[in-house]
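Asker: Kindly generate the corresponding structure for this input.
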Amino acid sequence: MKQKIYLLSFSLFFCGLSLLSQKKEYEIVVPDLVNPWGFTFLPDNSMLITEKEGKLIHFKHGRKINIGNLPEIYVRGQGGFMDVELHPNYSQNGWIYFTYASQGGKGNGGNTTLMRAKLKENQLVEKEVLYKASPNSKRGQHFGSRIAFDKENRVYFSVGDRGNRELNPQDITRDGGKIYRLNDDGSVPINNPFVNQKNAKKAIFSFGHRNPQGMEMNPFTNEIWAHEHGPQGGDEINIIKKGENYGWPKASYGINYSGTKFTDKTSIPGMKSPIHHWTPSIAPSGMAFISSDKYGKWKGNLLVGSLKFQYVSRCILKGNTVFKEVKLLKDIGRVRSIEQGLDGFMYVGVENLGIVKILPN
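Answerer: Below you'll find the model as predicted:
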């Protein structure tokens, strides 16, 4: 009898261990989204969510409300309705910032645009285009685009090289392959790096980028961090510095999709090298620092989404070095966007699933 009780207890113990090991990693907060390219939290903890196909959703009290009076959005390839961020003083001024592809301006096709607007009775009002990259192109790749603010409330946004690596990224007289910095009203800061250079695009803050789809201010250092897609290999994390050249396509850890090389250099003197790279590519999209205490020792880690391998990489940092990576939410789907909520929890936008909350383990 004692032996049977011992075996039963032993069995229950391992059953408990098994249940613990199967503890849920996440819960779905906003279901049934196609491509939640960007999202942000309003002061009442409701959410604004962009769908790449050209929708803006206000998710509140479990309901999805489609916001009206959107700008005309050019949906092609990787382009559409992209990021959304609130002004740091949103509670006082009500400004919301968006990036999207539009057909306005010179040339056929579209290019990335930064707009700000306010929300009133489920409509966008007081819309202001702050920047429109040019010329337009019918190419469907590399629109960027993420938005971040610094401590001085200046707005940064990224525009990919639009599939034209030969002309755009290394030329500061052309848009594309750049990270830009503006004052919050769209004016150019007087200390931007190229304001006094003839024919330069005055809003450029850094150049030599391929397609940055993750950008965030590091809350511990107040520096702007960004990641970008490489080609076949060579996805990068960079710390964005004023006026610096990040090398694309002169230096890269990647190769052409055909398997051929386009450069034999991974670094070049005078150009900034990445602090971390992924080869093979993970196709990174979305990033956020964990600055809350909700996840214990994870505080200070950086989360990066993988479109290709469908997980979230928890990057453990030592200073400005990625010391180790741990995969979260394996096989959840194509991870498009990541944000820390007002409640301190981390939220992840997943294509063809929705927005999920990572549960503390």
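Asker: C-alpha from now on. contacts and neighbour counts both.
Answerer: Will do.
Asker: helix, strand or coil for L8?
Answerer: Using DSSP: H, G, I helix; E, B strand; the rest coil, the three-state assignment for L8 comes out as helix.
Asker: Would you mind measuring from it to P31?
Answerer: Distance, L8 to P31, using Cα to Cα, to the nearest Å: 41 Å.
Asker: Between those two, which has more neighbouring residues?
Answerer: Neighbours were counted for L8 and for P31 using other Cα atoms under 10 Å; P31 has more, 14 against 11.
Asker: I'd say that one and V350 touch.
Answerer: No: look at P31 against V350 with Cα atoms under 8 Å: they stay out of range, at 9.8 Å.
Asker: tell me which residues of stretch 152-168 are tucked away?
Answerer: Buried residues in stretch 152-168, counted by 16 or more other Cα atoms under 10 Å: 154-165, 168.
Asker: and which of those residues is nearest N136?
Answerer: Each of the buried residues of stretch 152-168 was checked against N136 using Cα to Cα; the closest is R162, at 9.3 Å.
Asker: Can you tell me the SS state at the closest one?
Answerer: Relying on three-state DSSP, one would call R162 coil.
Asker: Relative to S21, how far out is it?
Answerer: R162 sits 44 Å away from S21, going by Cα to Cα.
Asker: same deal with F59?
Answerer: Following Cα to Cα, the distance that separates F59 from S21 is 32 Å.
Asker: More neighbours: those two, which one.
Answerer: Comparing F59 with S21 by other Cα under 10 Å, the one with more neighbours is F59, at 19 against 10.
Asker: Run a quick neighbour tally on the closest residue to the more buried one other than its chain neighbours.
Answerer: Nearest residue to F59 in three dimensions, chain neighbours excluded: M47, at 5.1 Å (Cα to Cα, 6 or more residues apart in numbering). By other Cα under 10 Å, 19 other residues sit near M47.
Asker: Could you also give me the structure for this next sequence, so I can compare it with the first?
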Amino acid sequence: MLTALPRASFWLHWCWTLLLAVLLSTLVQTQFNLLALQQLGVSIPWAERLATSGHDLLNFTPVYLVLFASCYLIAMPLAHGLSSRLQARWRTPLFAVAAALGLWLTLVLVNALAPMPTLIAASRSLAGLLSLLLIAALAAVILAWLTADSAGRSNRRSDRQGAGQPLMLLPLLLFLPGIQPPAIAKTELQLDTLVRGLEHPWSLAFLPTGPMLVTERPGRLRLIHTDGRLEPEPIGGLPEVFASGQAGLFDVVPAPDFGQSQQIFLSYACGRMRANHTCLARARLDLSQLKLTELTEIFRSYPAKTGNAHYGGRVVFLDDGSLVLSLGDGFDYREEAQRLSSHLGALVRLWPDGSVPDDNPLVGQSGALAEIFSWGHRNVQGLVYDSARQQLLSHEHGPKGGDELNRIVAGANYGWPVVTQGIDYTGARITPFTQFDGMTPPLLDWTPSIAPSGLALYQGELFSDWQGDLLVGALAGRQLQRVRLTDQGARIEQVLLTELAERIRDVRVGPDGAIYLLTDDARGRLLRLSPSYDDDGATAW
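Answerer: Presented below is the predicted three-dimensional model:
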């Protein structure tokens, strides 16, 4: 044993230095978040700064309390025990190093286990990380000074009860349950499973000749025959895909002239963990040989980023033959979505050979990337073009709330991260603004988040009342939503498939008018949704 457990007085000082460190760290976290916005040229009035600080003290503090207490509970008694065996002059530096090192290791562990690359936003920068570590060290120094007189004393049995008191400071995190929009009366539907055993399928495409293509995120392209049979072997000749976390093979889209050109377009993550991109390639599909030929990379996002989150990856063709590709903000790089020198957090528009259309909004603008069509996006995973109304529509993931449905206009700024209805996963505010001059508001937002993924425009005969409606899949929401566009924006008409309780990754309308869905799972499924008919052949609804 290093020494007996600390006395009860030690734990009393432990508690209040813990609280001091958490409160100071919360205020520092807030200021670093606001500083990132200021560096984009955004002015933040003092009233907004104070309101944001107050919000974070109420909402971020409990999360950081649990995180910091977990390391402080181990590091400080350990430092106390070690210091009793060393000379007194080593006590204070030992406490400071133990607290800072403990917090750093805790952040590393949390970031490795959490779905997002960096949980505490302030620690994205070296300055922010060092500030948090210095506060931890400061709290530990104060604790060392206050408890120096009891460093060498033995611990009595009665004090052992006090040793457990700080555990009361480790409340369980409360996760807000998803509040679902009110569902309209249920429609009688028939849901059939066509294919099982797809590994995290991401995108579905119908070929004019009848078969279907499905991408699997680990980097495989699969063929489903017209009889519903899954070809056992994946299609060969794919580009090298970086598959990790959210990174992998994304969209597959046949060229508008596929019947003549046999060309398809693939979006995917390329590179390695410390330097990766969203890439777009075109290739010729040889169905007789089940392989791709003439593979050519036509676009690679700039700059390279570290981590494996937020790639976007949806592709859609416009009436003029150009295509639009969605790009994510890379999660830790959210401010890049406001910089026109970066593709991160943008939609880009290209010709099928990768060249830039002359009428792109930023062509000829100094310091701007000519491929950019719109910017200020977080992670666009739904993209559809309504040729009847000549409008491009997208939806994107917000953080904790603030998912958005947007009507895309060339050259428009959609606000992220200056504007959002959501907050960070820790409860901290990302920005004090929910609207801002010069930034386009969404048609619809989902708060709490449903994590929308897959977007389709219904144009078919099976669901006559759904003509022109949008179909939105949901990952976190585990449902399908039917959304109607209105003069004022958009509204949720119906929530479907909640009983399925599966993450929906992609939504497509088939040539037969049925709705086809991909579920996101290690053994994902391809589903077909159609009206249910009674014995007389009439729809049951």
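Asker: still on that earlier bit, quick one: what's aligned to the residue nearest to F59 of structure 1 in structure 2?
Answerer: Counting by TM-score structural alignment, M47 of structure 1 lines up with M212 in structure 2.
Asker: Would you confirm that its match contacts R229?
Answerer: No: M212 of structure 2 is beyond contact range of R229, at 10.1 Å (criterion: Cα under 8 Å).
Asker: Looking at structure 2, name the residue matched to K250 of structure 1.
Answerer: When structure 2 is aligned by TM-score structural alignment, the residue opposite K250 of structure 1 is V418.
Asker: residues in contact with its match?
Answerer: V418 of structure 2 makes contact with 37, 42, 430-431, 433, 436 under the criterion Cα atoms under 8 Å, 6 or more residues apart in numbering.
Asker: Distance check, it against R429 of structure 2.
Answerer: On the measure of Cα to Cα, V418 of structure 2 and R429 of structure 2 end up 11 Å apart.
Asker: swap in L325 of structure 2?
Answerer: 29 Å.
Asker: where's the residue nearest to F59 of structure 1 relative to G300 of structure 1, distance?
Answerer: From M47 of structure 1 over to G300 of structure 1 the distance is 24 Å, taken as Cα to Cα.
Asker: for D185 of structure 1, same thing?
Answerer: As judged by Cα to Cα, D185 of structure 1 and G300 of structure 1 stand 31 Å apart.
Asker: Comparing these two, which residue is more hemmed in?
Answerer: Neighbour count, other Cα under 10 Å: between D185 of structure 1 and G300, G300 has more, with 20 against 14.
Asker: Once you drop chain neighbours, what's closest to the aligned residue in structure 2 for the more buried one?
Answerer: Taking TM-score structural alignment, G300 of structure 1 has G468 as its aligned residue in structure 2. With sequence-adjacent residues excluded and distances taken as Cα to Cα, 6+ apart, G468 of structure 2 is closest to Y458, at 5.4 Å.
Asker: what's the burial count for the alignment partner in structure 1 of that neighbour?
Answerer: Residue pairing (TM-score structural alignment): Y458 of structure 2 is matched to I290 of structure 1. The burial count assigned to I290 of structure 1 is 24, neighbours taken as other Cα under 10 Å.
Asker: just the one 4 residues further on next, same as before
Answerer: Counted with other Cα under 10 Å, the burial measure for K294 of structure 1 works out to 16 neighbours.
Asker: right, and it touches F345 too?
Answerer: Yes: taking contacts as Cα under 8 Å, K294 of structure 1 lies within contact range of F345: 6.4 Å.
Asker: what span of structure 2 lines up against stretch 224-239 of structure 1?
Answerer: Mapped onto structure 2 using TM-score structural alignment, stretch 224-239 of structure 1 spans residues 392-407.
Asker: Quick check: end-to-end length of that stretch?
Answerer: The first residue of stretch 392-407 of structure 2 is 6 Å away from its last residue (Cα to Cα).
Asker: what's the counterpart of A247 of structure 2 in structure 1?
Answerer: Per TM-score structural alignment, A247 of structure 2 is aligned with G79.
Asker: how close does that match get to N238 of structure 1?
Answerer: Using Cα to Cα, G79 of structure 1 is found at 23 Å from N238 of structure 1.
Asker: okay, those two: which has more neighbours?
Answerer: Taking neighbours as other Cα under 10 Å, G79 of structure 1 and N238 compare with G79 leading, 26 against 21.
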